[in-house]
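Trainee: Need a 3D model of the sequence below.
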Amino acid sequence: MLSCCPVDYALNDITEMRQSKGLDWTGDLVADPSPWVTYDQEGMAQLDILVPEAYCAACIGAIEGNFKKLESVKYARLNLTRKRLTVRWDESLNSAKDMMVVLEWLGYHGQPFNRDQFDNLKTDSYQKKLLTSLGVAGFAASNVMLLSVSVWAGADDSTRNFFHWISALIAIPALAYCGQIFFKSAYNALRHGQLNMDVPISLAVILATYISISETIAGGAHAYFDASITLVFFLLAGRYLDLSMRQRARSAAEQLMSMSAIAATIILPNGERKSIKLVDIKLGDKIFVAIGEKIPVDGLIIDGKSDVDNAFLTGESIPDLFDIGDQIHAGGINLTGSLTIKVSATGEDTLLADIIRLMEEAERTDAKYIRLADRVAKLYAPAVHILAAITLLGWMIVGKDFNESLFIATSVLIITCPCALGLAVPAVQVVASGILLRLGILLKDGIALEKLADIDMVVFDKTGTLTLGQPKLINADEISDEAMRVAASLAVNSKHPLSQAIVKAAEGRGLKYSANGNVTEEIGQGLYDEKSQIKLGKRNYAAPESMSIKNDVQAEFYLSIQAQTPIRFAFEDGLRPDAKVTVEKFKKSGLEVVILSGDREAAVKNVADILQIKTHKSGLSPQDKLAFVQTKQAAGKKIFVIGDGSNDAPALIAAHVSMSPGSASDVSQLSADLIFQSQSLSAAYKVWQVAKFSRGLIKQNIGLAIAYNIIAVPIAIMGLATPFVAAIAMSTSSMIVTLNALRLRLKEGGLS
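Mentor: Next comes the predicted model:
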């Protein structure tokens, strides 16, 4: 039977596993899970383990079945949805580390589940409530409208009254349930002496329902249950679409927190190593970091040398070499050698924690932006209430009774109901989202379109944004097939990005090579074949005689074969295909273009010269990028930041609006307002064009909604429009706004 499981062995005991592997498991396991062990009422030990490689029912059988065969295990259950394995066992027979041994033996890599990191995850009940209300309102509106069609078609009095009662039985419970979202919002606003868009909506729905009930009881000709429930349905639809776009974004700060290690290995005074929680680490402790582990603390390297992936800090794909005496920061990934670190900062005092705090502060600042529609609503809502109140009192003064005056005032509320205004922005955003989706651009929050139309500066990251973030061999024509084959046989033994680029180049030529089994990797230097004494690596390692050659722009490796001139392999992180054209379009549109990068000055200047970008800064930390954005925006600039790395996240959040490629880190994508999936950078310019067109249509829609009110309100105030006519007029204005939003589709073909 085919499955995704690595194995499906029958196991009997821990000893059998150790003997079959021939390994000392207690020394080879990276993390000791004992700090995460809990105990039930019977004294059984319990451990929750995350198993990300479990994908199917066969995985459940393989894992649960083999755990249950162990004498010590009393309970083993794998939750496939959460990819979480829960094991309970008798600790007098086996240790927590033994449970990890079982999992590793079966071919699954697991890590202890830290419940503390997931305490803040809550279900969004408001969104569920909104969706449920939308479904109920849609069902009720469709049924009431069917009954209304029969009434409009000229049903006799008895049939009409009967249909009105059925409509009431459908609409009243639906309105009571679905309208809670508006009613509660309106009540809270009034309770605090405020007015919002939900106040006139609630009044219109309640009064229209009241008049409809009165008309139904009295056997009147007109009831407006259809207008009330349909209004609620459309408003809920707009609100749900708006909320859905917002919910696509998750807190980038929370995602960045996942870069933190969950445990650390401390070196005790007697030389023993012990796995402890991060909260138990103290300043001055010595921490051992094995190959493949995350750096858990900030500190000084006192032993060892290794390449470390610091992309979260620098944004660069090529790892940095760290040696004794170097300062290192939490969050990086140790790649090639073990390290011993003397702790200088832990937890909330690390650089990673500082970056997270900067992001959270930037998120709070971003939330202060007020939408265009909300600014209009601040003036619109009180104006509607004043008009309705004046209408009610005015007609009572001139002699009409309360019910007739209320009837006319309700018509004013319905005809001025902010449905068209409420749809002015969402209608355009929905059409724009569809266009962007076809262009391979994900709009995470509709507010980004409003912001994007205002920008006057575009800031690009270099690596992975202007470039593809993938080193490529650029002098392959100068390298013979034999040299390429030899280099590939060494390079295939390394995970270094430049080594992988050599392997790809060899495969691209169709060359056949086999992995050289005599190769050892010199940490931070290169690869060495002890048998033939061939070296592949950095210039000072493989070709020290070439040190006089100056090269600050390109990354490079040298292949050194005895009695031969060293062969240079030059690499370049190629520009995205249309990066130059996109930059030129932004500049011709009057926008200032800037490069902010964590890379070397020479590499950044080289890209800036090619793209003819005058302002460029290199060697920047996440704090430096954030400071640049904040300083410029404090001076009045509205900045569009485009970046792909975790180091760009604070600047992405702080920017007026931001964008990331689909190849970006999770943190970067979560921080950005928009994501483009293609390799083409033209998406950045196209989304700006869509934003400009959308801003124009939004303003037109708001203008249409206001113009409609200027014409319709006097008619309603004069008592010339019944609630039925008012509902028709209100629906018509909503249709006009929606159709105008669809004009955005006509602009799609003109995007460049």
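Trainee: use CA for all of it now, contacts and neighbours both
Mentor: Fine.
Trainee: name the element residue 287 belongs to?
Mentor: According to DSSP states H and E, residue 287 maps onto strand 286-289.
Trainee: Who are the packing partners of that strand?
Mentor: strand 264-267, strand 339-345 (3 or more Cα pairs under 8 Å, 6 or more residues apart in numbering; DSSP states H and E).
Trainee: Mind putting those into JSON lines with distance to residue 723 and mean neighbour count?
Mentor: Below are these laid out as JSON lines (distance: least, Cα to Cα, whole Å; neighbours: other Cα atoms under 10 Å):
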{"stretch": "strand 264-267", "distance to residue 723": "70", "mean neighbour count": "22"}
{"stretch": "strand 339-345", "distance to residue 723": "68", "mean neighbour count": "22"}
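Trainee: Including distance to residue 520, could those strands go into JSON lines?
Mentor: Converted to JSON lines, the helices and strands packed on strand 286-289 look like this (distance: least, Cα to Cα, whole Å):
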{"stretch": "strand 264-267", "distance to residue 520": "26"}
{"stretch": "strand 339-345", "distance to residue 520": "18"}
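Trainee: Nearest to residue 551, out of these?
Mentor: Among these, the nearest to residue 551 by Cα to Cα is strand 339-345 (30.2 Å).
Trainee: before we go on, could you also do this sequence so I can check it against the first one:
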Amino acid sequence: MARTIAADELGVEFKDAQREAGASPASSRAPSASRTITLAVENMHCGGCMRKVETALLGVPGVAAARANLSARRATVIFDRDAGSAAPLVDALEKAGFKAAELAPETVDNEKDNPARPLLARLAVAGFAAANIMLLSVSVWSGKGGGADDPTHALFHWLSAVIALPVVAYAGQPFFSSAWGVLKRGHVNMDVPISLAIWLSAIMSLYQTIRGTDQVYFDACVTLLFFLLIGRYLDQRVRMTARGAAENLIGLQSQWAHVIAPDGTIERLPSRLVEPGMRIAVAAGERFPADGVIASGMTTVDESLITGETTPRTAAANAIVYAGSVNLGAPVEMEARAAEADTLLAQIGRLMATAEQARGRYVRLADRAARFYAPMVHSLALASFIGWMIAGAGWEHSLTIAIAVLIITCPCALALAVPAVQVAASARLFDKGILLKAPDGLERLAETDVAVFDKTGTLTAGIPSLANGDAIDDATLKAASALAAASRHPYAQAVVQAAKMRFGAVSASSGVEEKPGFGLRRATDGGEERLGSAAWCGVDDAQASSASLWFSRPGAAPVAFRFEDKLRDDAAATVDALTRAGYRVELLSGDRIDAVASAASAAHIADWHAGLKPDEKIALLDTLKAEGHRVLMVGDGLNDAPALAAAHASASPSTAADISQTASDAVFQGAKLAPVVELLATAKKARRMSFQNFAIAFGYNIVFVPLAIAGFVNPLVAAIAMSTSSILVTLNAVRLRTAKLELKA
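Mentor: Predicted coordinates:
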């Protein structure tokens, strides 16, 4: 639902939005009754896209202003309440080539918690101050006056102090607060030497200004702050982009549900109050407010912004639907199975947050190094001060060198080296429909050299279809489907689907009894009809293995029903890509030999095993491990959970099962298997970038620390060098978001 805003609440926000959107004079009036909505725009990638989005929205009748946000991939629109729903806006963007969906107000309000905003304000202040102080410093350095005794020099130093000290107090708050917080607990972090360096350089510069000397480094401390804030802001922007993608997805969930009471009346409730078991009416064009199944009616469902699948899916009785998907067809009734925090959308959001905040082995290594590094930094700076004092340099020159050492050795680049890469990788994978779950999943995925696939539901689509339908006569298929309609078993549903394709509809029989593990039966005047296993239908052992399902009735021989589970469309292409990249690919399945052999052949897999129990799969994985291999197991996460846990790394497709219960390191969405290749390529690239960032961090220290100790680097140069290293590792990580990756050997 859109958030309604009265005209007097718009104020400056309306005027600013209108001006930024380039609204025409004709639309310059604030409507008497307006509302603001925010749309998630999926494929907005550049400034040109922003202009197209805004132009398309401004062309919709009733729109007063439109403003696009590229980083969050959102567009805010102010339009007349009388203009109706957001549907015309979505349609206009679709015609312009953009997929869009309305976001819930609660999601939009989360932007207020954006930690990058205050950093941007402090960054702007520090940058403005640094530029002005630098101009004053250049004037002092290049002047031909009387040096420290020149009143012009003294004036410029005092002007620098007036500018620098308030800016240091304001712009340095993120570092000072962090440093004070850990010091109170008796610990140190990388912000402690940063804060110490900034305040020492500022206080010493003020002292030297009072004394009237030229040893003034206000430019150094403010420039240091400016570059540090750039690095921290870039890191926060990467994290907020990743979080914004997850919030956009979660915001697609409808905020209202039309609940059908037992007496047939309909009550409009917030979706957070929906409980499992409630029946909900969903009109055409509305979003489903909860996860559940279709209770009555038949429609088509658009899940494109959730699963990435662009083709609408037909949903009839008992079909599973997810919160946030759109009902494109006719009105239906659904029965809620999961709501609010238990929906697929909520689970995806939690997984994304976990992936963003996770701490893998490389992250822990960098954190440990930074933790031990901080005391070493302080010791090195103190030793430099004492050494130069012993050498007779005087306390002022010695302190200047100590400050330069303190600045140079700040471990910012080291601390950012891996987290920045991890966040960028998580955001990239999320955009591709892949959710990371394990803290060190990327690192273990990058180390694998063998890919092992399960068959049913992983290599295949997991939806069996009747393979020998042409050999089954109409009367037999009609009778068998009448029994099958009473069961939710995949094979029974495949029989029903085959009958629907042939006859158009299926009439379910009454009095059908289902015996779990055996099959279905019902009593007729001529005797009992059965549909199920070979033993259940009286088939001898010699024939039993030739089919998965049998149908028997009095006076007729049992009829075999054979099924096939088609491979995913890109299964063979994915296996070929893994093979070219040097991976050994195997197929482990508990299915029949002939079915597994057929699937392996179609998918171009030479090594396969059939009829395996879970413990036998684990034994084979252990054998591969003993041979020195590191195995990636790709399975459905339910029956394969033990094997997923035993493998070096694991991935699962998201199915109807609760993805939070899987034992995998990553979950990929959609009907394609290609995300496995994307996952491995991203993991390998992330590992390379982490090592690159470590090299940048250590290489910088190897070069500049000796120079600082030797007195060749003043605090200003130290500030620029240290900050540049932090920015370099962050920018290097950001490249991963848009890099063109190819899985290579």
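Trainee: picking that back up, mind listing what's buried in the strand holding residue 287 of structure 1?
Mentor: By neighbour count on 16 or more other Cα atoms under 10 Å, the buried set for strand 286-289 of structure 1 is 286, 287, 288, 289.
Trainee: do the same with stretch 563-575 of structure 1
Mentor: Under 16+ other Cα under 10 Å, the buried positions of stretch 563-575 of structure 1 are 566, 567, 568, 569, 570, 571, 572, 573, 574, 575.
Trainee: And these, which is closest to residue 39 of structure 1?
Mentor: So of those, ranked by how close each gets to residue 39 of structure 1 (Cα to Cα), first place is residue 573, at 52.6 Å.
Trainee: That closest one corresponds to which position in structure 2?
Mentor: Matched across to structure 2, residue 573 of structure 1 falls on residue 565, judged by TM-score structural alignment.
Trainee: Tell me if I'm right that that match and residue 456 touch.
Mentor: Yes. With contact defined as Cα atoms under 8 Å, residue 565 of structure 2 reaches residue 456; the gap is 7.3 Å.
Trainee: Need the overlap of contacts for these two.
Mentor: By the contact definition Cα atoms under 8 Å, 6 or more residues apart in numbering, residue 565 of structure 2 and residue 456 are jointly contacted by residue 462.
Trainee: quick one: the strand holding residue 287 of structure 1 aligns where in structure 2?
Mentor: Going by TM-score structural alignment: strand 286-289 of structure 1 matches no residues.
Trainee: mind checking how far residue 571 of structure 2 is from residue 173 of structure 2?
Mentor: Distance, residue 571 of structure 2 to residue 173 of structure 2, using Cα to Cα, to the nearest Å: 53 Å.
Trainee: Which one's more surrounded, the two?
Mentor: The neighbour comparison of residue 571 of structure 2 against residue 173 (other Cα atoms under 10 Å) goes to residue 571, with 21 against 15.
Trainee: Quick one: residues contacting the more buried one.
Mentor: By Cα under 8 Å, 6+ apart, the contact list for residue 571 of structure 2 reads 459, 460, 603, 672, 673, 674.
Trainee: Please report how far it lies from residue 585 of structure 2.
Mentor: 12 Å.
Trainee: Following element in sequence after the strand holding residue 287 of structure 1, please.
Mentor: Per DSSP H and E, the first helix or strand lying C-terminal to strand 286-289 of structure 1 is strand 298-304.
Trainee: pretty sure residue 705 of structure 1 is in contact with residue 738, am I right?
Mentor: No. Using Cα under 8 Å, residue 705 of structure 1 is not in contact with residue 738, being 11.1 Å away.
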